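1. one predicted model, sequence on top.
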Amino acid sequence: MNNIVTSRTELRQLIRHRRQQLNPSQQHQAAQALAGRFSQWPELSDCQHIALYLSNDSELDTWPLIHALWQQQKNIYLPLLHPFTAGHLIFQHFLPNTPMRSNQFGIPEPDWSCPDLIPLSELDLIVTPLVAFDEQGNRLGMGGGFYDRTLAGFSARTAAGSPRLVGIAHDCQQVERIPVEAWDVPLPAICTPARFFLL
């Protein structure tokens, strides 16, 4: 294992532990603050089809944000593990009454419904999870590479392209520098409860 992989693994463990130390009250306050900050992002007005995700492993709770976006009449989509292309994600429309199931990692996802799937090119915004980030927009994920592979074709898009990419995280997940690999997809924007980083 080379040094960059070792440092990424150690950093991932460190920040996951830091995130897991947040108590329920801190988690609740952070989720509410982020939902409020994100909902006021000016670029959100141009976004109707938004991919989000359900929180796992002490990630910042996305439910307040999902409900805030529903109140703004936004269409929300959740990721599913691609059934035919290993290591990739597809996105499906998500409503309060959408049937759910657990995937192979124990993470809830919508029960497969082909008519409710949306092509990546028709999404206006994709909100990505992350373990750690830096001010340059570099993102460290859980290590599975699902978002990196799925979004690789969009890494060179300009801010005017579609879909836009934005990461969300607790403030404690910011680090000085992420060790970068060639396949990493940097994010043009990252939202935390305290601030919005625009790169």
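-> Looks like it came in fine. Residues are numbered from 1 along each chain as shown.

2. from now on I want contacts and neighbour counts done on CA atoms only, so please keep to that.
-> Noted.

3. quick check: the spatially most central residue of the chain vs Pro193, distance?
-> Of all residues in the chain, the one closest to the mean position by CA atoms, centre = their mean is Thr128, 1.6 Å from it. Here the criterion is CA to CA, to the nearest Å. By it, Thr128 lies 15 Å from Pro193.

4. which residues touch His28?
-> His28 is in contact with Asp61, counting by CA atoms under 8 Å, 6 or more residues apart in numbering.

5. over to Gly141?
-> Arg12, Pro129, Leu130, Val131, Ala132.

6. can you tell me which of those are in helices?
-> Applying DSSP state H to those, the entries found in helices are Arg12.

7. so which pair among the contacts of Gly141 is furthest apart in space?
-> Pairwise distances across the contacts of Gly141 peak at 13.1 Å for Arg12 and Pro129 (criterion: CA to CA).

8. neighbour count: the two, which is higher?
-> The residue with more neighbours, out of Arg12 and Pro129, is Pro129; 23 against 20, by other CA atoms under 10 Å.

9. could you verify my assumption that the more buried one touches Leu165?
-> No - counting by CA atoms under 8 Å, Leu165 is not a contact partner of Pro129; they are 10.8 Å apart.

10. just checking, the residue nearest to the centre of the chain touches Ser55?
-> No - using CA under 8 Å, Thr128 makes no contact with Ser55, being 10.7 Å away.

11. included below, for side-by-side comparison, is a second structure:
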Amino acid sequence: MFQESALSSRHQFRHRLRTLRRSLSHDQQNQAALALKDRLLMLPRLSQPRHIALYLPFDGEPDTQPLIHALWQRGHRIALPRLHPFSPGHLLFLEYTPDTPMCHNRFGIAEPRLDVTRIIPLARLDLILTPLVAFDRRGHRLGMGGGFYDRTLQGWQQRHCLGAGPYPIGLAHDCQRVAALPVAAWDVPLPEIITPQAHYRWPDAGAA
């Protein structure tokens, strides 16, 4: 069983790392966004047009807008998450273009307005670039606490091997790396995490 002390520790990590990333200056955020864009555009996975799920920054997360604009220019299709209207705790992904109507969800996060014609099923996504609050040297990811991405990524490796689901990569500031996170049974480790200064890989992440 996941112990109460571990839950308390996760809360402490979450509070400390969220405070830390929010403390980054405007210039630091801009530099991080450009460095992440440059690193990601070098990925072999992005050498051909893809369906890529991204996010819009919230609460000090790395800004993805420079990357999104660069991916549009290269012919990639971008999807953004929105809270599922009928399945609590889950996400839908909708195509995002410069003219996509937006709104804010109950957490204050920008998301596409619901339009069933713009939904991109998870199985059609090639890549999902996820935000995170903290990560450790084993590829474990700590999110905001809602479990939305853990549910989305559950069993990702098996689906991806069958060509029916996206490959996940986490995006973070360098200051969000810690030695070790308290891990729960529902946590889904990531195979790769990219920061402005580094690219971390764990080939066995997500293995059954």
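-> Thanks, I have it. None of these values were measured; they are calculated from a predicted model.

12. still on that earlier bit, from the contacts of Gly141 of structure 1, which is closest to Ile50 of structure 1?
-> Ile50 of structure 1 lies nearest to Pro129 out of the contacts of Gly141 of structure 1, by CA to CA, at 13.8 Å.

13. give the contact list for the closest one.
-> Contacts for Pro129 of structure 1 were tallied using CA under 8 Å, 6+ apart; they are Tyr53, Glu59, Gly141, Gly167, Ile168, Ala169.

14. which one of those is nearest Ala152 of structure 1?
-> Nearest to Ala152 of structure 1 among the contacts of Pro129 of structure 1, with distances taken as CA to CA, is Gly141, at 14.2 Å.

15. just tell me what that closest one corresponds to in structure 2.
-> For Gly141 of structure 1, the aligned position in structure 2 is Gly143, judged by TM-score structural alignment.

16. kindly report the same for Asn103 of structure 1.
-> With TM-score structural alignment as the criterion, the equivalent of Asn103 of structure 1 in structure 2 is Asn105.

17. how many residues are close by its match?
-> Using other CA under 10 Å, Asn105 of structure 2 has 13 neighbouring residues.

18. how far away is it from Pro57 of structure 2?
-> Distance of Asn105 of structure 2 to Pro57 of structure 2, given as CA to CA: 14 Å.

19. does Leu54 of structure 1 sit in a helix, a strand or a coil?
-> At Leu54 of structure 1 the chain is in coil, as set by DSSP: H, G, I helix; E, B strand; the rest coil.

20. once you drop chain neighbours, what's closest to the alignment partner in structure 2 of Gln20 of structure 1?
-> Aligning on TM-score structural alignment places Gln20 of structure 1 opposite Arg22 in structure 2. Counting by CA to CA, 6 or more residues apart in numbering, Arg22 of structure 2 lies nearest to Gly60, which is 4.4 Å off, once chain neighbours are set aside.

21. that neighbour touches Leu17, doesn't it?
-> No - taking contacts as CA under 8 Å, Gly60 of structure 2 lies outside contact range of Leu17: 9.9 Å.

22. please enumerate the strands of structure 1.
-> Along structure 1, counting by DSSP state E, strands occupy 49-51, 75-81, 89-94, 100-102, 108-110, 117-118, 125-128, 132-133, 139-140, 164-168, 189-191, 196-198.

23. can I get those in a markdown table including distance to Arg157 of structure 1?
-> Listed next are the strands of structure 1 as a markdown table, based on distance: least, CA to CA, whole Å:
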| stretch | distance to Arg157 of structure 1 |
| --- | --- |
| strand 49-51 | 17 |
| strand 75-81 | 21 |
| strand 89-94 | 19 |
| strand 100-102 | 32 |
| strand 108-110 | 28 |
| strand 117-118 | 19 |
| strand 125-128 | 13 |
| strand 132-133 | 20 |
| strand 139-140 | 17 |
| strand 164-168 | 8 |
| strand 189-191 | 13 |
| strand 196-198 | 15 |
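
24. since that was my last question, I'll sign off now.
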